[in-house]
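Novice: the sequence isn't on hand, but the structure is:
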C-alpha cells in the first residue's frame, strides 16, 4: 500500500501530526521503534511536561483540550503537587514559571500588556504526564484511521521522484511523503542528508530516582555547587548537572557510580541505598539547517534539540506539527503545490532558533563560578519586578510567539484572539474542522463576497462578536495564525493576496 504520509516516531509530535493529516483525509502510517507505549520515563516524576499557550490553543482548536486537561497533574482543586515533581511548583506564592530555576510570580505578570489577547477558557500553561498525553493523542489518531506500527525501527530510507520507501527490517513501507518525528538521534535525519548544526554540550544532566540512607543530608530544591547543580525533590528524586562537557551522557550508571556522582556534584556525604531509575541528557543545542529535503521533512526533536531547561521542547514540536499538518494535507489534496511546504521551514526555523538561544542563556546561569552566581542574582532581581515577570511569562508561556508573514496589520502572524461570537461560539471552536476561517464582524460590505470562490476550502462567517478589538474582519489559517486583518473603516488591501497565498494556494505560496 502507498500511504499519503509515513511518520517516523509515535511521540506527541508524530501523533499530533498524524491526527492533523488524518482529519484532512490523508492516509497515514506511523512507525515507532519502541515495542510498547509504556515507559517509566514517561510517567511521573520524570514524565512531567509543561504545556504552554500555543500548545493548549492547538489542542483546543482540534477538540483535544478537554481530554488532555482531564489528565493534568496540577488541577485547581488539588493542593501540593505529587511527590517528586519540581520543587518550584510547591512554593507558597502562586508562580508563573521559572528561568534556570529562578521563579517569577504569577501575580506580578501584567497580562493587560498583551492587547491582542482576549479572555478565554484556554489556560496559558498546564502540567501533564507525558504518557497520559500520548494516550489521548493515540486514541484520537486511531479513531481517525491512523495505523501505528510499534516495534518498527527505521533502518533505511530510499527517496524517489514520487514516493519514499522506508525499510524497517521486516517490511518496507511506502509513502508519498516521509516526516521524521523520531527524536534527537533521528534516523530519518541522518539517512536523508540533513545538516544538523549548533553548539556542543557543557554538562551532562542526570535524572535519578533513588533511596537515600539519610535524605536530610541534602537540601531540598536547587543548589549550585563548584561542580554543577543539584535539584533535590524529597524523598528520592534528583536532577544533577555535571559540567563534564557531556562525557557522561548515555553512560551506564550503577549504584556505586551514582553515589560517587552525587557526592562529587553536591559535595555532601550522601549515601544511596537503592537506584531505581536513571536517565541522562545534555545541553547540546543543534538545529537542522533546513526542515525539508525533497519528499522528507523533519519536526520536533528530529529538527532541533536543546536541554529540557524551561520545558520548551515538547511545545516547540507541537507547534511544528500544527504548522506542517495543514500545509502537507493541502499539497496532497492538490489544493497547493509543494512550494507551500517551503513556508513551513521558513516560519518554524526562526522560532526554533530562538528557543535554542533561550536554553543556552539558562546554561549560562548554571555554570559553576562566581560570575554565574552574580548573573543569576541580577536575573532574580529582575524576575521579581512586574516588567521582568511579564517578559519571562511572554517567553515561557509562548504568548509573544509570532510568525514572520511580512508587513501589514500588527495582528498578522500572531495566534488569533479567541473571539467570542454573540451566538455563543468561540474562535477556537470555529477551527475544529481544520480549515481557514474568514470572520467578518460586519455582515455588510464586500469582504465576504471576495472569498466566495474559495468557500469549499474556507469557513466564512459573518457575525458580530462581543469584542472585535477594533477589527472589521480577520482571515485565520487552519493553524490559528492570522493571515490578514483589517481595522474597522480601514483599508481592505491585501485580502485577495492572503486568500491566494493561504487558501487558494495552488501555484505556489
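Specialist: Now that the structure is in, tell me what you want to look at. Everything numeric in this text was worked out from a predicted model, so none of it was measured.

Novice: going forward, measure contacts between C-alpha atoms and count neighbours the same way
Specialist: Fine.

Novice: residues touching residue 484, list them.
Specialist: Residues in contact with residue 484, defined by CA atoms under 8 Å, 6 or more residues apart in numbering, are 408-409, 411-412, 474-476, 494-495, 498.

Novice: can you rerun that using 7 Å?
Specialist: Remark: with contacts taken as CA atoms under 7 Å, 6 or more residues apart in numbering, residue 484 is in contact with 412, 474-475, 495, 498.

Novice: nearest residue to it other than its sequence neighbours?
Specialist: If you skip the residues right next to it in sequence, residue 484 has residue 475 as its closest partner in space, 5.0 Å away by CA to CA, 6 or more residues apart in numbering.

Novice: from residue 434, how far off is the one you found?
Specialist: Summarising the geometry, the distance separating residue 475 from residue 434, computed by CA to CA, to the nearest Å, is 14 Å.

Novice: tell me which of the two has more neighbours.
Specialist: Counted by other CA atoms under 10 Å, residue 475 and residue 434 do not tie: residue 475 has more neighbours, with 27 against 22.

Novice: you'd agree the more buried one is in a helix?
Specialist: No - secondary structure of residue 475 (DSSP: H, G, I helix; E, B strand; the rest coil): strand, not part of a helix.

Novice: wait, it touches residue 438, no?
Specialist: Yes - counting by CA atoms under 7 Å, residue 475 does reach residue 438; the two are 4.4 Å apart.

Novice: between which two of the contacts of residue 484 is the distance greatest?
Specialist: The largest separation in the contacts of residue 484, counting by CA to CA, is between 412 and 495 at 11.8 Å.

Novice: of those two, who's got more company?
Specialist: Neighbours per residue, other CA under 10 Å: of residue 412 and residue 495, the larger number sits with residue 412, 23 against 20.

Novice: which SS class is that one?
Specialist: Applying three-state DSSP to residue 412 yields a three-state assignment of coil.

Novice: neighbours of the closest residue to it other than its chain neighbours, how many?
Specialist: The shortest distance from residue 412 to any residue other than its chain neighbours is 4.9 Å, reached at residue 482 (CA to CA, 6+ apart). Summarising burial for residue 482: neighbours were counted as other CA under 10 Å, giving 26.

Novice: cool, and residue 449?
Specialist: Residues contacting residue 449 under the criterion other CA under 10 Å number 10.

Novice: what about it, distance to residue 389?
Specialist: With distances defined as CA to CA, the gap from residue 449 to residue 389 amounts to 45 Å.

Novice: now the helices for the stretch 1-150 of the chain?
Specialist: Residue ranges of the helices in the stretch 1-150 of the chain, as given by DSSP state H, counting those that start in this stretch, are 12-23, 53-61, 65-69, 130-143.

Novice: hmm, residue 323 and residue 344 touching each other?
Specialist: Yes - look at residue 344 against residue 323 with CA under 7 Å: they come within range, at 6.5 Å.

Novice: next up, a second structure to put side by side with the first:
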C-alpha cells in the first residue's frame, strides 16, 4: 500500500477522531489508523468538562451529548437526581448545594451542564458518527512500525504497507509509538500507586460503604451507580500495566483496601488498571510530526482530565494545521500549538499530582485530607474547586484588554433566539457584529468565507471574534474596530489569500 494524503492521524480514541473531524472541516484529506480491531470499551473517563461540551455544542453535537447525559442520569437514578455535576478532589466529593452557581464564570457556560455526564465509550461512538458524516473512515487493525520525516512529508511504515503523508499526528496514547519513533522525550514522575475501576456484580454489597473510604492500604469508592468500584493502592505501581485485568485482580484489590472478604461474582464491561505515572512530552511537535492527547501528557485520571485536555489539543491543532495545508496561514502558526497547550497541560499534571498527596492512607495524609475537606466544604472552596475541575477558568494567553479575550466562547444569546455557538458548525471563524452600521462586517469582508459574520441587535459585547477552536481572539464593548484587523491578520491569515 502506498497512499498520499494531507494528514495521517494515529489513534481512533476521542482525541484522534475529533482531530480528524476538525481537519476534514478545514478541507484537508485525512486518514485515521488504529491498531485495535474494535473500539476500546474499557471504563475510562465518565464525564466531560465544560470546554469539551462546548466543542460538541459548536459542532452541532450537543443534542446527542445531552441524550447520553439523560440516559446516564436515569441509570444513576436518585443518586444524581436534579443535581448539577460537580465531581470530587482526591475523593472529597463536592456538594452541588454549596456551589455559587451565580458565579460569573459558571453562569456563562450553563448550557454545557446538560451534557456533562458523557462516558468516554459513548463519546467515541458520537465522534465516530460525526467523522463518518464528514466522509472520513477509520482504518482498523493497522499498526505503525516506522516513520521518516523527509522535510516535505512523512513516510510512515505500517503493518499494511507504506504511507506517504504531509503531516503525522500521534494520538496513540501514553505508550505512543509515534512519540517513540519521533525520538521525543517524555520526562515526568514515576508511579507509586495502582488503581482499578470496574462495574461488578457483588454477592454481598452490604460490606462496602457508599462513597470514598480510606484505610492504611489505600482507598476505595463504591457507587454512585450500582456496582461501580474504584480502588487505589500505594504499592509502587503494577509490574505490568498492560496485562489483562481480571475479576480476581479487582476483587483482591478491593479486599485489601476495604479490609473485608467481599465477593465479586462478575464484571460488566471492561475494567481498567491505572497509575499516577505523570509525564509531559518535551515538545508537542518535531518537524512534521505532532503529539496530542495522552501521547503528549499522562497523569492520574481524576475527573477525566486527560480526556478533556486531549480534546482541547485536538481542536487547537486541527484548525491550525488545516489552515497551513489550505495555504492561507504561514507554517509558524503551528508553533502556537505547543505554546498555547503546554501551560494548560502542565497545570493539569500538577492538579492531579496534588490529589495523590491527599489520597494516601498514612496519618499525615489523613490529617491533610481533613484540612482539604474542611476548606472544600465551604461555599468559596467548593465553588473554586468546581470551577477548576469544570474548566470554566481555562484561558489562552492572547493580547487584548477585554475580559473575554482568551476565554472559550460562553453562552451568547442573540436576538433571533439562537446562540452564537449555533453558527459555528462549519468550523471557521465567527465574528459577532452588533454595530449599528455593520462596521465590523465591512472590515472583515476581504477574508471572505473564512469568517462567518453574525449580525445582531445592539448589546454587549458589541463585537467578538472567535477562532475555530472556540477561543475568543478579540472582543470589544465599543463600536470602534480597534484591534480587529490585527486579530484577523494574526489568526485568519492575509485578506483574500
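Specialist: Looks like it came in fine. Small disclaimer: the values here were computed from a predicted structure and weren't measured.

Novice: overlay the chains and give the TM-score.
Specialist: Once the chains are overlaid, their TM-score stands at 0.91 when taken by TM-score structural alignment, normalised by the length of the second structure; 491 aligned residues with a CA RMSD of 2.6 Å.

Novice: nearest to residue 36 of the first structure among the helices of the stretch 1-150 of the first structure would be which one?
Specialist: If you check each of those against residue 36 of the first structure by CA to CA, helix 130-143 wins as the nearest, at 11.2 Å.

Novice: tilt between that closest one and helix 53-61?
Specialist: Following axes from the mean of the first three to the mean of the last three CA atoms, to 10 degrees, one obtains 40 degrees for the angle between helix 130-143 of the first structure and helix 53-61.

Novice: now helix 130-143 of the first structure: buried residues?
Specialist: Within helix 130-143 of the first structure, the residues that qualify as buried by neighbour count (16 or more other CA atoms under 10 Å) are 130-138, 140-141.

Novice: same question for stretch 399-408 of the first structure.
Specialist: Going by 16+ other CA under 10 Å, stretch 399-408 of the first structure has these buried residues: 399, 402-403, 405.

Novice: with stretch 161-179 of the first structure instead?
Specialist: Across stretch 161-179 of the first structure, burial judged by 16+ other CA under 10 Å covers 163-168, 173-179.

Novice: same check, this time on stretch 93-108 of the first structure
Specialist: For stretch 93-108 of the first structure, the buried set under the neighbour-count rule, 16+ other CA under 10 Å, comprises 95-106, 108.

Novice: report the distance from that stretch to the chain centre.
Specialist: Using CA atoms, centre = their mean, to the nearest Å, we find the averaged C-alpha position of stretch 93-108 of the first structure to lie 20 Å away from the chain's own average C-alpha position.

Novice: list the contacts for the aligned partner of the residue nearest to residue 484 of the first structure in the second structure?
Specialist: Residue-level alignment of residue 475 of the first structure against the second structure, with TM-score structural alignment as criterion, gives residue 465. Taking CA under 7 Å, 6+ apart as the contact definition, residue 465 of the second structure lies against 430-432, 472-475.

Novice: any chance of these in CSV, plus secondary structure and distance to residue 286 of the second structure?
Specialist: What follows is the contacts of residue 465 of the second structure, written out as CSV (DSSP: H, G, I helix; E, B strand; the rest coil; distance: CA to CA, whole Å):
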residue, secondary structure, distance to residue 286 of the second structure
430, strand, 31
431, strand, 33
432, strand, 36
472, strand, 28
473, strand, 26
474, strand, 30
475, strand, 33
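
Novice: including distance to residue 251 of the second structure, could these go into TSV?
Specialist: Shown next, in TSV, are those (distance: CA to CA, whole Å):
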residue	distance to residue 251 of the second structure
430	52
431	55
432	56
472	48
473	51
474	54
475	55
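
Novice: make sure residue 100 of the second structure is actually in contact with residue 383.
Specialist: Yes - applying CA under 7 Å as the test, residue 100 of the second structure and residue 383 come out as touching, 5.9 Å apart.

Novice: more neighbours: those two, which one.
Specialist: The residue with the greater number of neighbours, taking residue 100 of the second structure and residue 383 and applying other CA under 10 Å, is residue 383; the counts read 22 against 16.

Novice: mean per-residue distance, the helix or strand harbouring that one to the first structure?
Specialist: According to DSSP states H and E, residue 383 of the second structure maps onto helix 379-390. On superposition with the first structure, the average gap between helix 379-390 of the second structure and its aligned counterparts reaches 1.1 Å (mean CA distance after the TM-score superposition for the first structure).

Novice: and the equivalent of residue 168 of the first structure over in the second structure, how far is that from residue 167 of the second structure?
Specialist: Superposed on the second structure with TM-score structural alignment, residue 168 of the first structure falls opposite residue 158. The gap separating residue 158 of the second structure from residue 167 of the second structure is 15 Å, by CA to CA.

Novice: what of residue 159 of the second structure?
Specialist: With distances taken as CA to CA, residue 159 of the second structure is found 19 Å from residue 167 of the second structure.

Novice: any idea how far residue 257 of the second structure is from residue 119 of the second structure?
Specialist: Relative to residue 257 of the second structure, and taking CA to CA, residue 119 of the second structure is found at 26 Å.

Novice: sorry, slip of the keys, the one I care about is residue 467 of the second structure.
Specialist: In this structure, residue 467 of the second structure lies at 48 Å from residue 257 of the second structure, with CA to CA as the measure.

Novice: with adjacent residues omitted, what lies nearest to residue 169 of the first structure?
Specialist: Excluding the flanking residues, the one nearest residue 169 of the first structure by CA to CA, 6+ apart is residue 155, at 6.6 Å.

Novice: please say which position in the second structure that neighbour maps to.
Specialist: Matched across to the second structure, residue 155 of the first structure falls on residue 145, judged by TM-score structural alignment.

Novice: next one: residue 442 of the first structure
Specialist: Applying TM-score structural alignment, one finds that residue 442 of the first structure aligns to residue 435 in the second structure.

Novice: check residue 18 of the first structure too.
Specialist: Applying TM-score structural alignment, one finds that residue 18 of the first structure aligns to residue 20 in the second structure.

Novice: now do residue 194 of the first structure
Specialist: The equivalent of residue 194 of the first structure in the second structure is residue 184 (alignment by TM-score structural alignment).

Novice: same check, this time on residue 318 of the first structure
Specialist: When the second structure is aligned by TM-score structural alignment, the residue opposite residue 318 of the first structure is residue 311.
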